[in-house]
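>>> Sequence and predicted model, in that order:
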Amino acid sequence: MRTTEMTIASDFVALQGLVCVPDGARGIVVFAHGSGSSRLSPRNQDVANILQRAGLATLLFDLLTGEEHAHDAITAEYRFNIPLLGRRLSGALDWLRTQPALAPLRVGLFGASTGAAAALCAAAERPGEVHAVVSRGGRPDLARDALPLVKAPTLLIVGELDTEVIRLNQLAAAQLLCEHETVIVPGATHLFEEPGKLDEAARLATGWFLPRLV
């Protein structure tokens, strides 16, 4: 396993990222974190570890700069700015293509909370480049007009007790024209904090990504 800290130039800012590449990896999953989170999110890192053990590389990176993150913690100004988050995720995909060791890998996107909308926007913009999308406790409804343009197979994972987000995912799923599936995880709330529930979501994500990225 090779783990490297990276600085990614995207949308005219420098963003911090963490790339982990298992030996023999043939696919990479790029994470778009949710509201108020970062590449150091324990939940996303836990999911990334499970993907890595399955042989997939991962890229966790900050969608916001340190200054923006601090400002957003007070004002929530950036976390729902889906066009901004989508541009930064697309910039990270551009960066991947400049890295000789990473460029050959098939790309999947994993989005949580508002990051799911950014992932779907990036997938709609790059139909030949993104091969699979997974949303965990996401807000795909915020992708709006991008939803019918998504070509990548898309998995929506929602906690059973996250009733409002289930409704919003169902509305989004009705607009998807690509292969898609919605899975409700029994007993899970929005953050999948209950014992074993995050691991269950990670296993679902792994099962979705592997046949499409490897």
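Great, that's in hand.
>>> contacts and neighbour counts: CA atoms only from here.
Fine.
>>> which one in the protein is furthest away from the centre?
Ile74 (23.7 Å; Cα atoms, centre = their mean).
>>> so that one sits in a strand?
No: counting by DSSP: H, G, I helix; E, B strand; the rest coil, Ile74 falls outside a strand, being helix.
>>> how about the helices in the chain?
42-53, 66-75, 82-96, 114-125, 163-173, 197-213 (DSSP state H).
>>> Pick the most buried one from the ones you listed.
Greatest average neighbour count among the helices of the chain goes to helix 114-125 (a mean of 29), per mean count of other Cα atoms under 10 Å.
>>> Use this one as the comparison:
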Amino acid sequence: MQTAKVMIPSDRRMLEGMLVIPDGARGIVAFAHGSGSSRLSPRNRDVADTLHQLGLATLLFDLLTDEESRRDLLSAEYRFDIPLLAQRLSCALDWLRREPSTALLPMGLFGASTGAAAALSVAAGDKSVRALVSRGGRPDLAQDALTDVAAPTLFIVGELDREVLRLNEAAADRLACEHRIEIVPGATHLFEESGALEQVAHLAAQWFLHWLAEAASGPVPD
């Protein structure tokens, strides 16, 4: 297992991240964290650990610089700027394509909350994204992109997160790609209930293993 702290360039800014590559990695998943969070999100790190155990590499990185994060805490200036977050995520994928250790790995995206909207926006324009998972996501913030998403998409939502579930169901109706909604029983938005996050990690891992392994076994379509 290779673990490295990395710096990702984006529009003259440097975004801090953590790249983990298991031996014989079968694909890589880039994480887009939610509003008010960072690469250190304990929930995303728990999901990433599950992916590592199953042979998938991960990139967790900050969508905002330290200064931007401080400003966002005071004014929420950046957390709902989906075009900005999508641009940062796109830069991270470009960086992964340039890195020798990850360039040939099929790529997936895992987005949480507003990060899911950024992931959907990126997937709509980047057909090299082969699978996408949204955890408690806000796909309504990526409405214009939904019909162009080609990557198989899994929405994971807590049963008790009723408004977000409604938003996910409405977004799923607009997708033309392979997609599914998985509802975690008894879970709220942050999946803090006993066993809830473990279910999220299991569902995400199985989705990525299926679609990234399929991508690795055949050519990427035009």
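Alright, I've got the coordinates. If you're wondering where the values come from, they're calculated on a predicted model, not measured in any experiment.
>>> Superposed, what's their TM-score?
The TM-score (TM-score structural alignment, normalised by the length of the first structure) is 0.98; 213 aligned residues with a Cα RMSD of 0.6 Å.
>>> quick revisit: how about the helices of the first structure in CSV, adding distance to Pro186 of the first structure?
Listed next are the helices of the first structure as CSV, based on distance: least, Cα to Cα, whole Å:
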stretch, distance to Pro186 of the first structure
helix 42-53, 18
helix 66-75, 31
helix 82-96, 29
helix 114-125, 21
helix 163-173, 12
helix 197-213, 8
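>>> and Gly34 of the first structure, which of the ones you listed is closest to it?
Closest approach to Gly34 of the first structure among those (Cα to Cα): helix 114-125, 4.8 Å.
>>> Other residues contacting that closest one?
Helix 114-125 of the first structure has contacts (Cα atoms under 8 Å, 6 or more residues apart in numbering) with 32-35, 79-80, 82-83, 85-87, 89-90, 109-111, 129-130, 133-136, 138-143, 146-147, 149-152.
>>> Quick one: buried ones out of those?
Buried members of those, scored by 16 or more other Cα atoms under 10 Å, are 32-35, 79-80, 82-83, 85-87, 89-90, 109-111, 130, 133-136, 138-143, 146-147, 149-152.
>>> circling back: what residue of the second structure takes the place of the residue farthest from the centre of the first structure?
Alignment note (TM-score structural alignment): Ile74 of the first structure maps to Leu74 of the second structure.
>>> Tell me the spacing between that match and Met14 of the second structure.
Shown here: Leu74 of the second structure relative to Met14 of the second structure, a distance of 22 Å by Cα to Cα, to the nearest Å.
>>> before we move on, what about Arg88 of the second structure?
For Arg88 of the second structure, the distance to Met14 of the second structure (Cα to Cα) stands at 10 Å.
>>> What of Leu93 of the second structure?
Distance from Leu93 of the second structure to Met14 of the second structure, by Cα to Cα: 14 Å.
>>> Arg166 of the second structure now?
36 Å.
>>> try His202 of the second structure
32 Å.
>>> Of all residues in the second structure, which one is nearest the centre?
Centroid-nearest residue in the second structure, with Cα atoms, centre = their mean: Phe110, separated by 1.9 Å.
>>> That one contacts Gly137, correct?
No: shown here, Phe110 of the second structure and Gly137 do not form a contact pair, counting by Cα atoms under 8 Å, at 9.9 Å.
>>> and Arg2 of the first structure, what does it touch?
Val19, Cys20, Val21, Pro22, Asp23.
>>> Quick one: buried ones out of the residues you listed?
Among those, the ones that count as buried (16+ other Cα under 10 Å) are Val19, Cys20, Val21, Pro22.
>>> any chance of those residues in a markdown table, plus distance to Ala174 of the first structure?
Shown next, in a markdown table, are these (distance: Cα to Cα, whole Å):
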| residue | distance to Ala174 of the first structure |
| --- | --- |
| Val19 | 34 |
| Cys20 | 35 |
| Val21 | 35 |
| Pro22 | 36 |
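>>> out of those, who's nearest Ala70 of the first structure?
Closest to Ala70 of the first structure, out of all of those and judged by Cα to Cα, is Val19, at 23.6 Å.
>>> The closest one -> the second structure?
Per TM-score structural alignment, Val19 of the first structure is aligned with Leu19.
>>> what's near enough to touch the residue nearest to its match when sequence neighbours are not counted?
Of all residues not flanking Leu19 of the second structure in the chain, Leu59 sits nearest, at 4.6 Å (Cα to Cα, 6 or more residues apart in numbering). Leu59 of the second structure is in contact with Gly17, Met18, Leu19, Val20, Ile28, Val29, Ala30, Phe31, counting by Cα under 8 Å, 6+ apart.
>>> So what's the residue count around the nearest residue to the fifth one once chain neighbours are set aside?
The shortest distance from Ile28 of the second structure to any non-neighbouring residue, by Cα to Cα, 6+ apart, is to Ala57 (4.3 Å). Burial of Ala57 of the second structure, expressed as a neighbour count using other Cα atoms under 10 Å, amounts to 29.
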